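Engineer: missing the sequence, but the structure's below:
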């Protein structure tokens, strides 16, 4: 009986491997191999045209001395550190409102998600139109309230706030995920708290947010990774033409320039590995911190 059982298990294993073999081959060819090869390229001087020349850790030493790496890291970190909390707060506020509107929620879900369908290049162009310091719509609205708006697209200190404001345009997917989490919060818990005299704010802080903290944690991780990889909107607005501004020089943009404008593929690979390590470290820190603040149903 046991040999027959082992034979059946081996047969099932072969069948399972056969079914998932397209994914295994695809992952090996298009993910694992490029990652491994980029690690090798990061140790070489490679200009795409000539064969890679092994130079050891010289690319990493150059990164330490490159002032643009520090500028790009600062811009990206500042952008992400401000954007992610705003995305969560803004999206959670909209999701809570949607959770209260009843039958109209379907229409508003669609309306909030539609901006996610806008191509990132179009968002970059829209940024220049809306945040133009002379005749942009944002400054026109501020002027209506007697506020003299800044030059969002040319003054260095205001460029990143403008990019952050424009990025809030596409929070629809985050809103939908949070709305799904809110609808899984047991209504009985709110009813019990209401009977005990808890007001809306107390129920939100003490019940709703803890119950969806796992979803919030997931979104913080995903949006943080996306923030560190921000590229298209800023590149379209500030580097797609002859005009450029270092206040909008994000890390992914500098990596792209090194790889495809200057053909420093080895140096760009080293930059990519540094970004990978930074994201891994930040994610690990977030997981450690989450043990104190994230509630998992059924956990200890």
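Structural biologist: Received, thanks. Owing to the predicted nature of the structure, the values given are computational and were not obtained by experimental measurement.
Engineer: make it CA atoms for all contacts and neighbour counts henceforth
Structural biologist: Noted.
Engineer: So which bits of the helix or strand hosting residue 159 are buried?
Structural biologist: Element membership of residue 159 [criterion: DSSP states H and E] is helix 156-167. Buried positions in helix 156-167, judged by neighbour count with 16 or more other Cα atoms under 10 Å: 159-164, 166-167.
Engineer: contact partners of it?
Structural biologist: For helix 156-167, the external contacting residues (Cα atoms under 8 Å, 6 or more residues apart in numbering) are 75, 79, 82-83, 123, 127, 131, 150-153, 234, 245-248.
Engineer: Can you tell me which of those is closest to residue 264?
Structural biologist: Nearest to residue 264 among the contacts of helix 156-167 is residue 246, at 19.7 Å by Cα to Cα.
Engineer: how about the strands in the stretch 1-150 of the chain?
Structural biologist: Per DSSP state E, counting those that start in this stretch, the stretch 1-150 of the chain carries strands over the ranges 44-45, 53-54.
Engineer: would you turn those into a markdown table with distance to residue 15 and mean neighbour count?
Structural biologist: Putting these into a markdown table (distance: least, Cα to Cα, whole Å; neighbours: other Cα atoms under 10 Å) gives the following:
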| stretch | distance to residue 15 | mean neighbour count |
| --- | --- | --- |
| strand 44-45 | 42 | 22 |
| strand 53-54 | 43 | 14 |
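Engineer: Take those and write them to TSV, including distance to residue 262.
Structural biologist: Shown next, in TSV, are the strands of the stretch 1-150 of the chain (distance: least, Cα to Cα, whole Å):
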stretch	distance to residue 262
strand 44-45	12
strand 53-54	17
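Engineer: Take this one as well and set it beside the first:
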């Protein structure tokens, strides 16, 4: 078990090293002079020279990388060119809405998706299976922003039941916080519910067809015992995989959803940084997002050992 964990940790560190190199080269590989790109069309030669000196672009590339890597390891992701604030500080200011939306989305997606998948597998070929399969196909095919506009039209504009956009911090009041997150959470959850439900159905259906499941049924095992004590446990590895991928996929889905619903989270911060050509902010968010992605995959890999002990060896 220790050797397996060590291998996964080494693999994660290697991946993060490659991500770090890519993020560092992002600014340096930009078309034209990065200092000119940052300075904009109205920048003079003196301004461009000042930007190059500020960013250390006149130093050799290895020297720049070592300096940047040491700064990142020390918690310094640079300074925003547009906001004139530390990048890490900007990200932390926008973190609460993104974390709130992500936690609610993954909770709803896993709860509903796994339940739908189990029900569809248990009633395979029936009406429930056909309806859930149709929903999964439709939900996985429709883009998130289309679902978002549909939800806004029906539940905000047409009926006025929910607010169209915005965010209320949880420390002010729980109800406004939850009410403002209902539409974006449901919108972002639809494709993940469909994805998780399809994988859960296929995995549980495969386990239910095994000989030991027929033996358990012949011995009088209850439906609850067969589904949750046998089928779901043995189908856990693929379901854990898709849950991990769904959680990691929220990194990109949050950007679209926060833009549609005007939520001031990290996703909106990335969009604003792209529009303002604020490369330090883009680099910082990419680095932290990639680190979170690698961490989630590492946790999922390690959780396999709880579901299938054979992986330990």
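Structural biologist: Structure received. Keep in mind that this is a model prediction, so the values were computed, not measured.
Engineer: Give me the TM-score for this pair.
Structural biologist: Here the TM-score for the pair of chains, by TM-score structural alignment, normalised by the length of structure 1, is 0.68; 244 aligned residues with a Cα RMSD of 3.4 Å.
Engineer: Can you check which of the strands of the stretch 1-150 of structure 1 gets nearest to residue 105 of structure 1?
Structural biologist: Here strand 44-45 is closest among those (Cα to Cα), at 54.6 Å.
Engineer: The contacts of helix 156-167 of structure 1, buried ones only, as a PyMOL selection?
Structural biologist: Only the buried entries of the contacts of helix 156-167 of structure 1 go into this PyMOL selection, using 16+ other Cα under 10 Å:
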select buried, resi 75+79+83+123+127+131+150+151+152+153+234+247+248
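Engineer: ok, the contacts of helix 156-167 of structure 1 vs residue 184 of structure 1, which is closest?
Structural biologist: residue 83 (26.5 Å).
Engineer: State the distance from the closest one to residue 167 of structure 1.
Structural biologist: The gap separating residue 83 of structure 1 from residue 167 of structure 1 is 8 Å, by Cα to Cα, to the nearest Å.
Engineer: what do you get for residue 35 of structure 1?
Structural biologist: Taken as Cα to Cα, the span from residue 35 of structure 1 to residue 167 of structure 1 is 29 Å.
Engineer: can you tell me which of the strands of the stretch 1-150 of structure 1 comes nearest to residue 216 of structure 1?
Structural biologist: strand 44-45 (40.8 Å).
Engineer: close enough to count as contact, residue 117 of structure 2 and residue 205?
Structural biologist: No: using Cα atoms under 8 Å, residue 117 of structure 2 makes no contact with residue 205, being 9.1 Å away.
Engineer: who has more neighbours, these two?
Structural biologist: Higher neighbour count among residue 117 of structure 2 and residue 205: residue 117, with 29 against 21, using other Cα atoms under 10 Å.
Engineer: And that one? What does it align with in structure 1?
Structural biologist: Matched to structure 1 by TM-score structural alignment, residue 117 of structure 2 sits across from residue 95.
Engineer: Tell me how many other residues surround the residue nearest to its match when sequence neighbours are not counted.
Structural biologist: In space, and not counting its chain neighbours, residue 95 of structure 1 is closest to residue 179: 4.9 Å by Cα to Cα, 6 or more residues apart in numbering. Neighbour count for residue 179 of structure 1, taken as other Cα under 10 Å: 23.
Engineer: Where does residue 179 of structure 1 fall, secondary structure wise?
Structural biologist: If you go by DSSP H and E, residue 179 of structure 1 is part of helix 172-182.
Engineer: Could I get the buried residue list for that helix?
Structural biologist: 172-179, 181-182.
Engineer: likewise stretch 281-288 of structure 2?
Structural biologist: Neighbour-count burial for stretch 281-288 of structure 2 flags 281-287 (criterion: 16+ other Cα under 10 Å).
Engineer: residues of stretch 31-42 of structure 1 that come out buried?
Structural biologist: Applying 16+ other Cα under 10 Å to stretch 31-42 of structure 1 flags 35, 38-42 as buried.
Engineer: same check, this time on stretch 255-263 of structure 1
Structural biologist: Buried residues in stretch 255-263 of structure 1, counted by 16+ other Cα under 10 Å: 255-259, 263.
Engineer: do stretch 120-136 of structure 1 as well
Structural biologist: By 16+ other Cα under 10 Å, the buried positions in stretch 120-136 of structure 1 come out as 120-121, 123-124, 126-133, 136.
Engineer: ok, the residue nearest to residue 95 of structure 1 touching residue 96?
Structural biologist: Yes: Residue 179 of structure 1 is within contact range of residue 96, at 7.1 Å (criterion: Cα under 8 Å).
Engineer: quick check, distance from stretch 100-109 of structure 2 to the centre of its chain.
Structural biologist: With Cα atoms, centre = their mean, to the nearest Å as the basis, stretch 100-109 of structure 2 stands 10 Å off its chain's centre.
Engineer: Repeat that for stretch 259-266 of structure 1.
Structural biologist: Counting by Cα atoms, centre = their mean, stretch 259-266 of structure 1 comes out at 24 Å from the chain centroid.
Engineer: Over to stretch 89-96 of structure 1?
Structural biologist: On Cα atoms, centre = their mean, the centre of stretch 89-96 of structure 1 falls 17 Å from that of its chain.
Engineer: Report the buried residues of it.
Structural biologist: Buried, per 16+ other Cα under 10 Å, within stretch 89-96 of structure 1: 91-92, 94-96.
Engineer: Can you list which of the residues you listed are found in helices?
Structural biologist: If you go by DSSP state H, these have 91-92, 94-96 in helices.
Engineer: With distance to residue 60 of structure 1 added, can I get those residues in CSV?
Structural biologist: Putting those into CSV (distance: Cα to Cα, whole Å) gives the following:
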residue, distance to residue 60 of structure 1
91, 39
92, 41
94, 44
95, 44
96, 46
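Engineer: Farthest pair within the residues you listed?
Structural biologist: Taking Cα to Cα, no two of these sit farther apart than 91 and 96, at 8.6 Å.
Engineer: residue nearest the centroid of structure 2?
Structural biologist: When Cα atoms, centre = their mean is applied to structure 2, the residue found nearest the centroid is residue 250 (2.4 Å).
Engineer: who are the neighbours in contact with it?
Structural biologist: Residue 250 of structure 2 touches residue 102, counting by Cα under 8 Å, 6+ apart.
Engineer: those helices in the stretch 201-313 of structure 2, which residues are they?
Structural biologist: Secondary structure of the stretch 201-313 of structure 2 (DSSP state H, counting those that start in this stretch): helices at 211-218, 223-224, 232-234, 236-260, 266-275, 279-307.
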